[in-house]
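> Model the structure of this input:
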Amino acid sequence: MHTAGVLFFLGPHVQIPPFLTVDQRVDYLYERGYFEPGSVTDEHAERLSRLNFHYFLGYARNYRALVGRRQVQVPRKTPDDVFRVIDLDAKVSALVHEGLRTAEWRLRAAAVERYCAKFAPANSYLQTTQYRATDAESPSRLVEGILLHIYRHDEPYVDECLREAATSKSMTKPRRYEAGCHGTCLVLAADLPLWAVVDSFSLGLLGQFVINCDKDTESPVWKAVAKDLEISAQVFETQVKSLAYLRNSVAHHARLWMRPTSDSAKKPRLFSNRLKNVHPKSMHWAFMNLATFLPKEQRFDFAQRVDTLTGSDAIYRHGITNVHETPKAS
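Have a look, this model is predicted:
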């Protein structure tokens, strides 16, 4: 059934926007003042056919708003500007991913090193009593999260250990972690050392683990990890949260340009000069925070590569270093 351009309704008040053909998308962009009439070429239309239109509009709406507010100056509104920003965003995302990979390696290695130097490498990290409580249920949620990640990890060593444990205990290994089989999952994972499973943790979970795995208030594991990475203990938790937010944004191919961060890092002193006139909730701020997690000899080089790339286009640079009111969807 052909449904392009047809409105659908869910109940008396909910209207679902129609799916648009490429020609209808072009008309939509003209009618709503995104671009000057006649500026969409055949090449632009071809690119529109290969992009989720909703994704494209995320860039186009912000572009239209910036031009309309005179926050960027252009001779005329054209798709060339938006596609150039999209392409540059992809290049920045690839560079950021490169940095994130190195930062994660360092954080995971330091977490294992410091935890296992102080606590038993197996089983202890699966006990709720191991964790600092931020609320009554937080230790339980953390252990459940760890088990969830372990049981969906496809690393052969981990799977083999779980199967051997199930055989020796005359139990059946659950295919995945669920609340109903929590006890079984806990028993079978008891002999898995932290270093075998830490790579299964999401960066968000890893951050929670590092911050909360030690109830010692004088010399907790997280402070030792922060020292290893040369991150100030005063801002370490905030910087790790920012790192996780950035990682999730890049991993899900989210738009970075004109996207305010929800977990904003504190200003990295190392890059104070680079962050002059940069909004603290901008993505560029998050990029500089990432640079501080890299080995010392890589930090300034990475920051310079980011600056060079983001500074190669005035429209892109404005949107990656500033935060503005989100334009309405129309």
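> When you work out contacts or count neighbours from here on, use the C-alpha atoms and nothing else.
Will do.
> give the contact list for residue 291.
Contacts of residue 291 were listed using CA atoms under 8 Å, 6 or more residues apart in numbering, and they are 99, 298, 299, 300, 302, 303.
> what helix or strand does it sit in?
helix 283-292 (DSSP states H and E).
> most centrally placed residue in the chain?
Centre of the chain computed as the mean C-alpha position; nearest residue by CA atoms, centre = their mean is residue 248, 1.7 Å away.
> if we can go back for a sec, in the contacts of residue 291, find the pair that's most separated.
Across the contacts of residue 291, the longest distance by CA to CA is 12.0 Å; it joins 99 and 300.
> Looking at the two, which one has more neighbours?
For residue 99 against residue 300, the residue with the higher neighbour count under other CA atoms under 10 Å is residue 99, and the figures read 21 against 17.
> Would you confirm that that one contacts residue 290?
Yes - applying CA atoms under 8 Å as the test, residue 99 and residue 290 come out as touching, 7.1 Å apart.
> So for those two, which residues contact both of them?
Counting by CA under 8 Å, 6+ apart, no residue touches both residue 99 and residue 290.
> just the strands in this structure please.
Here the chain has its strands, by DSSP state E, at 8-10, 14-16.
> could these be laid out in TSV, adding mean neighbour count?
What follows is those, written out as TSV (neighbours: other CA atoms under 10 Å):
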stretch	mean neighbour count
strand 8-10	10
strand 14-16	10
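> Just put those in JSON lines and tack on distance to residue 24.
Formatted as JSON lines, the strands of the chain follow (distance: least, CA to CA, whole Å):
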{"stretch": "strand 8-10", "distance to residue 24": "17"}
{"stretch": "strand 14-16", "distance to residue 24": "16"}
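> and of these, who's closest to residue 226?
So among those, strand 14-16 is nearest, using CA to CA, at 48.6 Å.
> count of neighbours near residue 160?
Other residues lying near residue 160 total 12 when counted by other CA under 10 Å.
> And it, how close does it get to residue 190?
Counting by CA to CA, to the nearest Å, the separation of residue 160 from residue 190 is 14 Å.
> Residue 260 against residue 278, yeah?
No - the criterion here is CA under 8 Å, and residue 260 misses it with residue 278 at 11.9 Å.
> ok and the lengthiest helix in the chain relative to helix 283-292, angle-wise?
As assigned by DSSP state H, the longest helix anywhere in the chain is helix 79-116. Here helix 79-116 runs at 40 degrees with respect to helix 283-292, directions being taken by axes from the mean of the first three to the mean of the last three CA atoms, to 10 degrees.
> quick one more, to check against the first:
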Amino acid sequence: MEFDKKPLAVEQQIQLLQERGMTIPELKKASLFLTNISYYRLSAYWYTFLQNPKSEHVFIPGTTFDKVLNTYVFDRKLRLLIFDEIERIEISLRTKLIYEYCLEFGNNWYENKSLFKGKDTYYYKLQELLISEMNKTSEVFIRHYRRKYSSPPNPPAWMALELASFGQLSMLFKNLKPNSVRKRVAAHFGVDEIVLESWLESLSYVRNACAHHMRLWNRKLPKTPIVPKNPQYIWLEKNPNSKDENKIYLTLCIIGYLLARVSPGNSFSKKISNLLSDFPEIPNHYMGFTPNWKKEYLWGR
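Reported below is the predicted structural model:
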């Protein structure tokens, strides 16, 4: 089948939305936002306002442009909040990995092939990636090391791994062989190695989604994070239904749990509660929230 849709001028986009049943009282406002956000991006937010079958593209009565725009604004604020909090977890993970492995295996443990699982594919990929980052970085500490020291050729882990992204740290943890050091890293976050590996993978995806301005509020994550069976600290009394485990609520719970380990006294729970209070019209079930989530100890009751 050939794609035969033609681009529409903003005025035509507005007319099409009105024909499909969306109320747009302020045409200039709609034109401004469609000029700067784009029809296609906003279409992901008005999808939930469509009647069934959604393929008919007819809006539920009462759907307004402002309701769609509020959903977009809510999602943007949610992404910014999540992105900021994951930064704390990323820095803690990097710190703990470097600290524990350096004490046990030396400054340049990331170059020790025996610490990595299976075949050498990931090990060589990591070395290539880090060397590439070190060659192109403008970070003063890397340039200083290379000017001053000739042996070993590459700087210690506390310098080299500062250049690794959260996704790369997640892959690094996943590919390290099980041992007492890896267990200590996981224990620092209050879960076992398998759970932490799964959580880091999910957080890496969500962090990238935030960084690339992807919709989150009603997105299904590509891989469901593991729900811990025996968490060391306060977890959920009632886990999400299995059909909701790949929605953002479970990820928010994971962030809250990890932040309690790495940043005690943080205000994440309050920020989430305030955001939802500011947008009471946003349906929580699209995000996988359980009906009585506010009563969970994890969320501070």
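> Report the TM-score for the pair.
After superposition, the two chains reach a TM-score of 0.80 (TM-score structural alignment, normalised by the length of the second structure), with 279 aligned residues with a CA RMSD of 3.1 Å.
> Skipping adjacent residues, who's closest to residue 289 of the first structure in space?
Closest residue in space to residue 289 of the first structure, ignoring its immediate chain neighbours: residue 268 at 6.0 Å, by CA to CA, 6 or more residues apart in numbering.
> show me the contacts for that neighbour.
288, 289, 292.
> what does residue 253 of the first structure align to in the second structure?
Residue pairing (TM-score structural alignment): residue 253 of the first structure is matched to residue 213 of the second structure.
> what about that match, how many neighbours?
Other residues lying near residue 213 of the second structure total 13 when counted by other CA under 10 Å.
> Identify the residues contacting it.
Contacts for residue 213 of the second structure (CA under 8 Å, 6+ apart) come out as 76, 79.
> repeat for residue 145 of the second structure
With contacts defined as CA under 8 Å, 6+ apart, residue 145 of the second structure is in contact with residue 155.
> any idea what it aligns with in the first structure?
Under the alignment (TM-score structural alignment), residue 145 of the second structure maps onto residue 161 of the first structure.
> gap between that match and residue 116 of the first structure?
19 Å.
> Residue 292 of the first structure now?
Distance of residue 292 of the first structure to residue 116 of the first structure, given as CA to CA: 25 Å.
> between these two, who's got more neighbours?
When residue 292 of the first structure is set against residue 116 and neighbours are counted by other CA under 10 Å, the residue ahead is residue 292, at 23 against 18.
> and residue 267 of the second structure, how far is that from residue 259 of the second structure?
9 Å.
> next one: residue 284 of the second structure
To residue 259 of the second structure, residue 284 of the second structure is 22 Å away according to CA to CA.
> the more surrounded of those two?
For residue 284 of the second structure and residue 259, the more surrounded residue by other CA under 10 Å is residue 259, and the numbers stand at 22 against 15.
> who touches the residue lying closest to residue 221 of the second structure once chain neighbours are set aside in this structure?
In this structure, residue 221 of the second structure finds its nearest non-sequential neighbour in residue 246, 5.1 Å apart by CA to CA, 6+ apart. When contacts are counted by CA under 8 Å, 6+ apart, residue 246 of the second structure touches 220, 221, 222, 223, 224, 225.
> with these in mind, which one is nearest to residue 66 of the second structure?
Proximity of those to residue 66 of the second structure was ranked by CA to CA; the top entry is residue 220 with 24.6 Å.
> Let me see the contact set for that closest one.
Residues touching residue 220 of the second structure, when contacts are defined by CA under 8 Å, 6+ apart, comprise 246, 247, 248.
> one more time with 10 Å, if that's ok
Shown here is residue 220 of the second structure, whose contacts under the criterion CA atoms under 10 Å, 6 or more residues apart in numbering are 243, 244, 245, 246, 247, 248, 286, 287, 288.
> now residue 195 of the second structure
For residue 195 of the second structure, the contacting residues are 186, 201, 225, 226, 227, 228, 229, 231, taking CA under 10 Å, 6+ apart as the criterion.
> okay, those residues in a markdown table with distance to residue 107 of the second structure next?
As requested, the contacts of residue 195 of the second structure are exported to a markdown table (distance: CA to CA, whole Å):
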| residue | distance to residue 107 of the second structure |
| --- | --- |
| 186 | 21 |
| 201 | 26 |
| 225 | 32 |
| 226 | 32 |
| 227 | 34 |
| 228 | 33 |
| 229 | 35 |
| 231 | 32 |
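> Looking at those, which are in helices?
Among those, the subset assigned to helices under DSSP H consists of 186, 201.
> Tell me the buried residues within the contacts of residue 195 of the second structure.
Among the contacts of residue 195 of the second structure, those classed as buried by neighbour count (16 or more other CA atoms under 10 Å) are 186, 201, 225, 226, 227, 228.
> wait, which of those residues is closest to residue 179 of the second structure?
For those, the minimum distance to residue 179 of the second structure (CA to CA) is 11.0 Å, reached by residue 186.
> wait, what's in contact with that closest one?
The neighbours of residue 186 of the second structure, taking CA under 10 Å, 6+ apart as the test, are 93, 96, 97, 173, 180, 192, 193, 194, 195, 196, 197.
> overlap between the residues you listed and the first structure?
Checking those against the first structure (both residues aligned by TM-score structural alignment, their matches' CA atoms under 10 Å), the contacts still present are 93, 96, 97, 173, 192, 193, 194, 195, 196, 197.
> Just among these, which is most surrounded?
residue 196 (25 neighbours).
> What lines up with that one in the first structure?
Residue mapping for residue 196 of the second structure onto the first structure gives residue 236, with TM-score structural alignment as the criterion.
> Roughly how far does that match sit from residue 268 of the first structure?
Taking CA to CA as the measure, residue 236 of the first structure and residue 268 of the first structure are separated by 11 Å.
> Next one: the residue nearest to residue 127 of the first structure when sequence neighbours are not counted from residue 118 of the first structure, what distance?
Of all residues beyond its chain neighbours, the one nearest residue 127 of the first structure is residue 143 (7.0 Å), with distances taken as CA to CA, 6+ apart. Shown here: residue 143 of the first structure relative to residue 118 of the first structure, a distance of 19 Å by CA to CA.
> which of those two has more neighbours?
Neighbours of residue 143 of the first structure and residue 118, each counted by other CA under 10 Å, are more numerous for residue 143; the result is 20 against 11.
> give me every residue that touches that one.
With contact taken as CA under 10 Å, 6+ apart, residue 143 of the first structure is in contact with 125, 126, 127, 128, 130, 131, 149, 182, 186, 209.
> what do we get in the second structure for it?
In the second structure, the residue paired with residue 143 of the first structure according to TM-score structural alignment is residue 127.
> Can you report how many residues neighbour residue 113 of the first structure?
Every residue meeting other CA under 10 Å relative to residue 113 of the first structure is counted, giving 17.
> which parts of stretch 192-208 of the first structure are buried?
When neighbours are counted by 16+ other CA under 10 Å, the buried residues of stretch 192-208 of the first structure are found to be 192-195, 197-208.
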